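Trainee: No letters, just coordinates:
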C-alpha cells in the first residue's frame, strides 16, 4: 500500500465517485466503497469507479448471513478482486471460515467487531453488558480462530487486540483529523493517534470527501502521518 489512508467514497453517483477518486488518488493508499454505492450500482458500478485506478479496493459490505449465503456472496464478488472485504464477526465462526474459504487468496477478509457509532450504553441496550472493549476483543478472538486476516475495530481497541494478534490486519474507522466534526462516530482518534495505537488501515470519509477541496484535505492527512 502507498499509505494507510483508505478514503471512504460514500456517495451514490458514479460520476461523483470517479471524480473523488481522481482527486484524492495521489494522496491516499486505497479506495473504500460501501453499502450506499453498492446498493445503487452493484458490481458494475464498482468496476466503473475503479477503472484506470491502480489503488487497492476496499469493498465494505459487512456481509452477515448464514455460512452458505455469505460464501456465495463472497464468490460472486471475486471478479472485482477486492484487496479487503468485510464481514460481520457476529455471524459466527462457521460463517467467517466460509467467507475466508470462498474469497480469492489475495483478498484479505476482515471481520467487523463493534461499529464506531456504538458505545457501551448502546451495547448494554443490546444485551452486551461488559462494554465495547471486551466485545471487540471477544469477536477478534473469534475471527482469528476462524482464519480471517484481521478485524475492523475502533482506534480505542486496536492496541489491545494487536498485542495478542500481531500479524493481524487492523482496519480502523472512527478516524478524525484534529478539529474535524465527529458526526455519528462515538469512539474516535486522530490519524497519528490511530497509527500509533497499531492501525494498519485508516478509513476516512467525510473529513476528505466533504471538504471544499478533497485533494488538499487528503494531502494534509497524509502529511500528518509522514
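Mentor: Structure's in. What do you need? All values reported here derive from a predicted model rather than from experimental measurement.
Trainee: use CA for all of it now, contacts and neighbours both
Mentor: Will do.
Trainee: Just give me the neighbour total for residue 47.
Mentor: 14 (other C-alpha atoms under 10 Å).
Trainee: Pull the contacting residues for it.
Mentor: Going by C-alpha atoms under 8 Å, 6 or more residues apart in numbering, residue 47 touches residue 80.
Trainee: In the protein, mark out all the helices, start to finish.
Mentor: In the chain, the segments counted as helices under DSSP state H are 14-24, 35-50, 67-76, 93-102, 120-125, 131-145, 158-164, 191-197, 206-209, 214-224.
Trainee: Let's have these in CSV, adding distance to residue 2.
Mentor: Below are the helices of the chain laid out as CSV (distance: least, C-alpha to C-alpha, whole Å):
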stretch, distance to residue 2
helix 14-24, 13
helix 35-50, 16
helix 67-76, 26
helix 93-102, 25
helix 120-125, 35
helix 131-145, 26
helix 158-164, 21
helix 191-197, 15
helix 206-209, 17
helix 214-224, 10
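Trainee: quick one, which of those helices is nearest to residue 185?
Mentor: Proximity to residue 185 (C-alpha to C-alpha) singles out helix 206-209 among the helices of the chain, at 11.3 Å.
Trainee: residues in contact with the closest one?
Mentor: Applying C-alpha under 8 Å, 6+ apart, the contact partners of helix 206-209 are 7-9, 20, 176-177, 180-181, 214-215, 217-218.
Trainee: got another, please set it beside the one above:
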C-alpha cells in the first residue's frame, strides 16, 4: 500500500520548500502545493518541486463560472498534477466543466466544507443544517457531476464513504493525538481519518513546523 500522506508545502520560500520535501521524501507519498505557494512561485515553483520525484497535489480550490474554471484547469495541464481541487459550492455545471477540462491522469476533487468552519459558521452564512449535513449534500452533488472525489474533514469522511464506495477522499486538517489544533475546528488524527476511508491524508504544520520534520513524519507514518 502506498503512503497516503501528502505533505502541505505552503512555505514562503521556494528553496526552503524544496529542502523540506527532499528531507521527508522517504516518509510521505506526495506533496500538496496550495494557493499561497502557487501565487508566490507559479508554474516555475511547481516544476521545481516536482523534481523531488513525488506526486503533486495542486490545492487551488478553483471557484468561478464554469468557463473560467475550465480555462484555468486547461492552463495547468503542463504541470501534470496528480490531484487538483475545486469548490463544490461552484455548482454542478462548474464541476462538470472542470472535470472535462482536466488532464487524463489528474483526479479532480471538490472541497465540501473547509475544516476551519463549524456549525456556527454555517448558520452565519445562512446554510441550513450542520457542517456535516452540508458536506454530505455537496459530496452527493460532486458524485453526480462525475468528479473523482471530494475534500472533507475526518468527521464526515466515514459517512460519505458509505454513500460513495469508489470515491477518492482527501482529508486535511489532521493533527496527531497530542497536536495543537491551531485554526482547525474539525480535526481528527491521521489514523482515524484513514480508518474511516480517507484516500489521502493532508498534513502540514505537524511536520513542516516540527523541530525534527523527519522524525515527525516518521512518527505519523508509523501510526497508519
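Mentor: Yep, it's here. Computed from a predicted model, the values in this text were never measured in an experiment.
Trainee: re earlier: buried members of the contacts of helix 206-209 of structure 1 into PyMOL, please.
Mentor: Selection of buried members from the contacts of helix 206-209 of structure 1 for PyMOL, criterion 16 or more other C-alpha atoms under 10 Å:
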select buried, resi 7+8+9+20+176+177+214+215+217+218
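Trainee: Kindly indicate which of the contacts of helix 206-209 of structure 1 lies nearest residue 167 of structure 1.
Mentor: residue 7 (23.3 Å).
Trainee: give me every residue that touches that closest one.
Mentor: 28, 30-32, 203-205, 208-209.
Trainee: 6 Å instead, please
Mentor: 31-32, 203-205 (C-alpha atoms under 6 Å, 6 or more residues apart in numbering).
Trainee: Which one (most neighbours) among those?
Mentor: residue 31 (27 neighbours).
Trainee: so how far is residue 75 of structure 1 from that residue?
Mentor: 21 Å (C-alpha to C-alpha, to the nearest Å).
Trainee: Residues touching stretch 217-226 of structure 1, excluding its own?
Mentor: By C-alpha under 6 Å, 6+ apart, stretch 217-226 of structure 1 touches 27, 192, 208.
Trainee: Check stretch 121-138 of structure 2 too.
Mentor: Contacts of stretch 121-138 of structure 2 (C-alpha under 6 Å, 6+ apart): 112-113, 118-119.
Trainee: measure that stretch end to end?
Mentor: 16 Å.
Trainee: circling back to that earlier point, tabulate the contacts of stretch 121-138 of structure 2 in JSON lines, adding columns for distance to residue 48 of structure 2 and neighbour count.
Mentor: JSON lines is the format used below for the contacts of stretch 121-138 of structure 2 (distance: C-alpha to C-alpha, whole Å; neighbours: other C-alpha atoms under 10 Å):
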{"residue": "112", "distance to residue 48 of structure 2": "30", "neighbour count": "25"}
{"residue": "113", "distance to residue 48 of structure 2": "31", "neighbour count": "25"}
{"residue": "118", "distance to residue 48 of structure 2": "36", "neighbour count": "16"}
{"residue": "119", "distance to residue 48 of structure 2": "40", "neighbour count": "17"}
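Trainee: if we can go back for a sec, among the contacts of residue 7 of structure 1, name the ones in strands.
Mentor: Residues of those located in strands (DSSP state E): 31-32, 203-204.
Trainee: Give me the most central residue, structure 2.
Mentor: residue 170 (5.2 Å; C-alpha atoms, centre = their mean).
Trainee: who's in contact with it?
Mentor: By C-alpha under 6 Å, 6+ apart, the contact set of residue 170 of structure 2 is 151, 199-200.
Trainee: quick one: which of those residues is most hemmed in?
Mentor: residue 151 leads these on contacts (other C-alpha under 10 Å) with 27 neighbours.
Trainee: between the longest strand along structure 1 and helix 93-102, how big is the angle?
Mentor: Using DSSP E to define each element, structure 1 has its longest strand at strand 57-63. On the basis of axes from the mean of the first three to the mean of the last three C-alpha atoms, to 10 degrees, strand 57-63 of structure 1 is oriented at 150 degrees to helix 93-102.
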